[in-house]
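Q: just coords:
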């Protein structure tokens, strides 16, 4: 009887215990997506203001899991075509999940946010939007690439022979500004717009949460747009913020007001078309508070280990950009300066933007000539797989920016 009794006892012991999924040591705060769009979701916002109430509270060390939406809060699908882009409402950019109040955090502290996991949707897109992007003067027609996302990489019927590796990160992540920051940033951006530069004033139409930022909202004239990154983080689009890295933000309000959105499946340094591989995703982070850590911080910082090395290509092609242009051309980004000197010059001094443009145009020409892609396909590929990098900033007048194409994206080099 002993073997039977022992077997029965062991069976009872094992059946009485749950499987490993029920053995947990960390508290998880889950903020799931609700509804089809940000306007349907009480946990979603697309403007920045300290009056936006928290959608959840979390303690330092908790796992915070957020369902996020694509950058345009769109209805795009694998069957979408360029004509469908006419229905996009840019007043809805960017839908963010949050803010999350971190218990114990105070204004003047810093918030360390460790990126633990990103679970992407199965669909993503990359767009050329007229009037937007680094080469917006050269690309004036709508264009869309629809991506099927797999664990191996992103593939598209519009980009045959290309597989873009999975290197996801949150394009937008940050903390709420305080009232002094809102007023200071609003004033400096208004001054830039008054001078003729590009700056987006607060826009209540489409602003969320509507009770704070909409047309009838309590702070509709002060809710900041999310397109430009600022000292609080936001739309930084820094591809090195991969899973495993820790981002550090100065806190401007008690609780910090953490938000996340605009996840990118992959992106080149520069995001030159104006979009990466834009996706919805589920993102998990955990936080810690650095008491008084905001002192001396003027912008977010990032620390990590081998994440940068892991996203480096094993083979590449590189173009060298110099601050050169044709005589008579006034680069689009300096037209507001109204300088009579710029137009006649063929060489500008210490101009990294012009050098980056020079490198990128050469790279697009190379992709077309060497790999048989159209100019639109080449621009899209550059946005998701070409890194613009500063070569040097000392050899006056010609600072150098390079464009580095990850040749690993071409199936012909891997198979």
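A: On my side now, so go ahead. Every value quoted in this text rests on a predicted model; they were computed, and no experiment measured them.

Q: only C-alpha atoms from now on, for both contacts and neighbour counts.
A: Will do.

Q: and the helices in this structure?
A: In the chain, helices defined by DSSP state H lie at 2-16, 179-194, 210-213, 307-310, 340-344, 352-371, 375-385, 411-414, listed in chain order.

Q: mean neighbour count and distance to residue 101 for those helices - can I get that in a markdown table?
A: Compiled in a markdown table, those are given as follows (neighbours: other C-alpha atoms under 10 Å; distance: least, C-alpha to C-alpha, whole Å):
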| stretch | mean neighbour count | distance to residue 101 |
| --- | --- | --- |
| helix 2-16 | 10 | 38 |
| helix 179-194 | 14 | 17 |
| helix 210-213 | 22 | 17 |
| helix 307-310 | 13 | 28 |
| helix 340-344 | 13 | 49 |
| helix 352-371 | 20 | 38 |
| helix 375-385 | 24 | 33 |
| helix 411-414 | 10 | 45 |
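
Q: to residue 319, which of these lies closest?
A: helix 352-371 (5.5 Å; C-alpha to C-alpha).

Q: give me the angle between that closest one and helix 375-385.
A: 120 degrees (axes from the mean of the first three to the mean of the last three C-alpha atoms, to 10 degrees).

Q: off-centre distance for helix 352-371?
A: 23 Å (C-alpha atoms, centre = their mean, to the nearest Å).

Q: show me what it is packed against.
A: strand 316-321, helix 375-385, strand 386-392, strand 400-406 (3 or more C-alpha pairs under 8 Å, 6 or more residues apart in numbering; DSSP states H and E).

Q: comparison target, given below:
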């Protein structure tokens, strides 16, 4: 799904995007899949997560929230006081997107979020740092369990190793991107959705990560 459970789609206004953002303070707009229970994974193990295949859907977007309301969000807040949104129709046959006439970007899809269940002794990833073990987990930042890494090298054929904190690992993945530089200057990439992402999850009891 696209951001905010598929609610940011072509035709959505900036006012609607702002309302979605304000409705989830301290959380994140990302659509994620999980948790996935990995048989045999236990605290202290390492999960080897291989990204085997990513199959994008054709719609994508990039936006900058209004700088007048979100002056600290991204480095372009002053450049876009009213905000800006751009929607794209991806050329999946040739794996590219036209940014503007004469500027074509090759698609390099990757999930911004790859994570496992959080350390139960560390409340930092929970919204507001709540000590309630049932409190929702924020997807805004990266943590030691992975989460919002936004590493554009996590494409097909890549592997990431993540420590396990809970029985079953509890893998979750999302924040689908189709292209991004080395970071999100305006806090969005070429945001998209996937028809499928295929992962191979391997329990490594011969490794430790701290």
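A: Good, I have the coordinates. Note that the structure is a prediction, hence the values are computed from the model and not measured.

Q: list the contacts for residue 96 of structure 2?
A: 90, 104, 105, 106, 107 (C-alpha atoms under 8 Å, 6 or more residues apart in numbering).

Q: and the alignment partner in structure 1 of the fourth one, what does it touch?
A: By that I understand residue 106 of structure 2. Alignment note (TM-score structural alignment): residue 106 of structure 2 maps to residue 165 of structure 1. Contact partners of residue 165 of structure 1, counting by C-alpha under 8 Å, 6+ apart, are 152, 153, 154, 266, 409.

Q: go on, residue 62 of structure 2?
A: Applying C-alpha under 8 Å, 6+ apart, the residues near residue 62 of structure 2 are 85, 86, 87, 188, 189, 190, 191.

Q: looking at it, residue 291 of structure 1 is touching residue 109, isn't it?
A: Yes. Applying C-alpha atoms under 8 Å as the test, residue 291 of structure 1 and residue 109 come out as touching, 4.7 Å apart.

Q: of these two, who's got more company?
A: Each of residue 291 of structure 1 and residue 109 has its neighbours counted (other C-alpha atoms under 10 Å); residue 109 has more, 23 against 15.

Q: hang on, the earlier thing: which of the contacts of residue 96 of structure 2 lies closest to residue 22 of structure 2?
A: residue 90 (28.7 Å).

Q: what do we get in structure 1 for the closest one?
A: Checking TM-score structural alignment: residue 90 of structure 2 goes with residue 149.

Q: what is the burial count for its match?
A: The burial count for residue 149 of structure 1: 23, using other C-alpha under 10 Å.

Q: tally of neighbours for the residue nearest to it when sequence neighbours are not counted?
A: In this structure, residue 149 of structure 1 finds its nearest non-sequential neighbour in residue 122, 4.9 Å apart by C-alpha to C-alpha, 6 or more residues apart in numbering. Applying other C-alpha under 10 Å, we find 15 other residues in the vicinity of residue 122 of structure 1.

Q: list the contacts of residue 122 of structure 1.
A: Contacts of residue 122 of structure 1 (C-alpha under 8 Å, 6+ apart): 148, 149, 150.

Q: coming back round to it: list buried residues within the contacts of residue 62 of structure 2.
A: Neighbour counting with 16 or more other C-alpha atoms under 10 Å marks 87, 188, 189, 190, 191 as buried within the contacts of residue 62 of structure 2.

Q: export the residues you listed to JSON lines and tack on distance to residue 39 of structure 2?
A: Converted to JSON lines, these look like this (distance: C-alpha to C-alpha, whole Å):
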{"residue": "87", "distance to residue 39 of structure 2": "40"}
{"residue": "188", "distance to residue 39 of structure 2": "34"}
{"residue": "189", "distance to residue 39 of structure 2": "34"}
{"residue": "190", "distance to residue 39 of structure 2": "34"}
{"residue": "191", "distance to residue 39 of structure 2": "32"}
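
Q: in strands, which of those fall?
A: 87, 190, 191 (DSSP state E).

Q: re earlier: kindly indicate which of the contacts of residue 96 of structure 2 lies nearest residue 152 of structure 2.
A: Among those, and counting by C-alpha to C-alpha, the member closest to residue 152 of structure 2 is residue 107, at 11.3 Å.

Q: so where is stretch 236-253 of structure 1 in structure 2?
A: So stretch 236-253 of structure 1 sits over residues 149-166 in structure 2, by TM-score structural alignment.

Q: any idea how far residue 205 of structure 2 is from the most centrally placed residue in structure 2?
A: The structure's structure 2 has its C-alpha centroid closest to residue 175; by C-alpha atoms, centre = their mean the separation is 2.5 Å. Distance, residue 175 of structure 2 to residue 205 of structure 2, using C-alpha to C-alpha, to the nearest Å: 29 Å.

Q: how far away is the closest residue to residue 38 of structure 2 other than its chain neighbours from residue 137 of structure 2?
A: What sits nearest to residue 38 of structure 2 in space, not counting adjacent residues and going by C-alpha to C-alpha, 6+ apart, is residue 168, at 4.6 Å. As for residue 168 of structure 2, its distance to residue 137 of structure 2 is 18 Å (criterion: C-alpha to C-alpha).

Q: surely residue 66 of structure 2 and residue 76 touch.
A: No. Judged on C-alpha under 8 Å, residue 66 of structure 2 makes no contact with residue 76 at a distance of 9.7 Å.

Q: more neighbours, those two?
A: residue 66 (22 against 18).

Q: skipping its backbone neighbours, what lies nearest that one in space?
A: residue 83 (3.7 Å).

Q: so what's that neighbour up against?
A: 14, 63, 64, 65, 66, 67.
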